[in-house]
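Visitor: Fold the following, please.
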Amino acid sequence: MKKIIYTERAPRPIGPYSQGIVAGCYVFISGQIPIDPLTGKIVDGEFSDRVVRVLENIKAIIESVGGSLNDIVKVTVFLRDIGMFQQFNEIYSRYFKEDPPARTVVEVSNLPRGVDIEMEAIAYICRE
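Guide: Okay, the predicted model is just below:
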C-alpha cells in the first residue's frame, strides 16, 4: 500500500509526479530542485542558496510524514558542474552532521528548468 505525500512547505510538482511516496516503512522523495515553495520560482543568488533550498524542501517533505533528516538512508545528487562538489559538501554536511546517509553525486548535462542541482532521497521511518 502506498500513500502520496503532499505538503505546502515544499514546491508543488512541476510534472506528473508526487513530492514523495510512503510505501511501508520507506519514504521515497522525488527529485527536488531549488524552487521556493512560497513563490514557485527558482531561487536566485548563490549556488549555496540553491543547495539550502533543495535541502529545506527535502526536510519539509520528510517532516510532513513524521520523519526527519536522520531517517534518510540514501541520497542521490545531480550537479550540472562537479566543480561545485566542495561547496555542495560544505552545506550538505550542516544538514547531515552524524551518521550521514549513503550518497551518490553525479554530474549531468542539464536539469529541469536549467537549474544546477537536483536531489532525491529515500528514508526509512519504521519505529521499532
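Visitor: Every contact and neighbour count from this point should use C-alpha atoms.
Guide: OK.
Visitor: where exactly do the helices run in this structure?
Guide: Along the chain, the stretches classed as helices by DSSP state H are 47-63, 85-95.
Visitor: would JSON lines of the ones you listed with mean neighbour count be doable?
Guide: What follows is those, written out as JSON lines (neighbours: other C-alpha atoms under 10 Å):
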{"stretch": "helix 47-63", "mean neighbour count": "21"}
{"stretch": "helix 85-95", "mean neighbour count": "13"}
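Visitor: for the ones you listed, which one sits closest to G114?
Guide: helix 47-63 (12.6 Å; C-alpha to C-alpha).
Visitor: follow-up on the earlier one: quick one: closest of the helices of the chain to C25.
Guide: So among these, helix 47-63 is nearest, using C-alpha to C-alpha, at 12.3 Å.
Visitor: Residues touching the closest one, excluding its own?
Guide: With C-alpha atoms under 8 Å, 6 or more residues apart in numbering as the test, helix 47-63 has contacts from 5-7, 9-11, 19-20, 27, 29, 32-37, 43-44, 68-69, 87-88, 91-92, 95, 116-121, 123.
Visitor: if we go to 6 Å?
Guide: 9-10, 32-34, 43, 68 (C-alpha atoms under 6 Å, 6 or more residues apart in numbering).
Visitor: Nearest to V75, out of these: which one, please.
Guide: Checking these against V75 with C-alpha to C-alpha, the nearest one is Q32 at 11.3 Å.
Visitor: One more, so I can put them side by side:
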Amino acid sequence: MKNASLFIIILFLFGMSSCQQNNKDISFHKSHEPKKAQAPFSDVVEANGFLFLAGQVGMNHATRTLVKGGIEAETKQCLENIKAVLVEHESSLDRVVKCTVILKDINDFTVFNDVYKTYFPNKPARTTFAASGLAVGANIEIDVVAVK
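Guide: Sure thing, here's the model as predicted:
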C-alpha cells in the first residue's frame, strides 16, 4: 500500500509540474447537480488525465438531505454519488486509484469497509481516518482520484 501511495504522489507531482507550464491542461468542472452549481468549489478538477473529485457525503442530491440509516446507508449513497460524478466525466469506479475516507466515528470502520469492498474490487490505495464535525452532520466523507 505504501508503494501505491508513493506512486500516486509521484504521478501527481510530476503531472502538476507539467500543468504549471501549461494551465490549459487543467479543467475546473462545476457540478452536474443543478443545486450545487454555485458551490464555491469544483466537483472535479481534471489534470493530465486524472480526475480529482471533491469529497462526497451520503446526501441524496434530489432532496439535499443525508440519507437515513446511519453509516451503512450513508456509505452506499456516498459511493453512488462518486460513481455518478465519475460517469459524468467519462470514468468509473474501476478507474479509481486513490480514496481518502473520513469517518465521524472510527468504530464505524467495519460497517463502512463491508460496503466499500463491494464497490472497489480493484482495491485502490486508501487512507482512512476519523474526525468530528463533518459537513451537514455526515457520518462519512470520501474523495477519490481516478484516471479518466
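Visitor: Distance check, the residue in structure 2 sticking out farthest from the centre against S5 of structure 2.
Guide: For structure 2, the residue at maximal distance from the C-alpha centroid (C-alpha atoms, centre = their mean) is Q21, at 26.6 Å. Plainly put, Q21 of structure 2 is 25 Å away from S5 of structure 2 if you go by C-alpha to C-alpha, to the nearest Å.
Visitor: do the same with S42 of structure 2
Guide: In terms of C-alpha to C-alpha, S42 of structure 2 sits 24 Å off from S5 of structure 2.
Visitor: residues contacting the counterpart of Q32 of structure 1 in structure 2?
Guide: Structural alignment places Q32 of structure 1 opposite Q56 in structure 2 (criterion: TM-score structural alignment). For Q56 of structure 2, the contacting residues are 78, 141-142, by C-alpha under 6 Å, 6+ apart.
Visitor: got a markdown table for those, with distance to I102 of structure 2 too?
Guide: Putting those into a markdown table (distance: C-alpha to C-alpha, whole Å) gives the following:
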| residue | distance to I102 of structure 2 |
| --- | --- |
| C78 | 12 |
| E141 | 5 |
| I142 | 6 |
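Visitor: Nearest to D25 of structure 2 among those?
Guide: Closest to D25 of structure 2, out of all of the contacts of Q56 of structure 2 and judged by C-alpha to C-alpha, is I142, at 25.2 Å.
Visitor: For the counterpart of that closest one in structure 1, which non-adjacent residue is closest in space?
Guide: Under the alignment (TM-score structural alignment), I142 of structure 2 pairs with M119 of structure 1. Counting by C-alpha to C-alpha, 6 or more residues apart in numbering, V77 is the residue found nearest to M119 of structure 1 once chain neighbours are left out, at 4.5 Å.
Visitor: Could I get the full set of strands for structure 1?
Guide: Counting by DSSP state E, one finds strands in structure 1 at the ranges 2-5, 20-23, 26-32, 72-79, 102-107, 117-124.
Visitor: still on that earlier bit, CSV for the contacts of helix 47-63 of structure 1, including distance to A60 of structure 1?
Guide: Formatted as CSV, the contacts of helix 47-63 of structure 1 follow (distance: C-alpha to C-alpha, whole Å):
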residue, distance to A60 of structure 1
R9, 6
A10, 6
Q32, 11
I33, 13
P34, 13
V43, 17
S68, 9
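Visitor: quick one: which of those residues is nearest T104 of structure 1?
Guide: Closest to T104 of structure 1, out of all of the contacts of helix 47-63 of structure 1 and judged by C-alpha to C-alpha, is Q32, at 15.0 Å.
Visitor: Quick check: A146 of structure 2 vs A138 of structure 2, distance?
Guide: A146 of structure 2 is 23 Å from A138 of structure 2, by C-alpha to C-alpha.
Visitor: do V67 of structure 2 as well
Guide: Remark: distance between V67 of structure 2 and A138 of structure 2 (C-alpha to C-alpha) = 9 Å.
Visitor: Repeat that for P34 of structure 2.
Guide: Applying C-alpha to C-alpha to P34 of structure 2 and A138 of structure 2 gives a distance of 21 Å.
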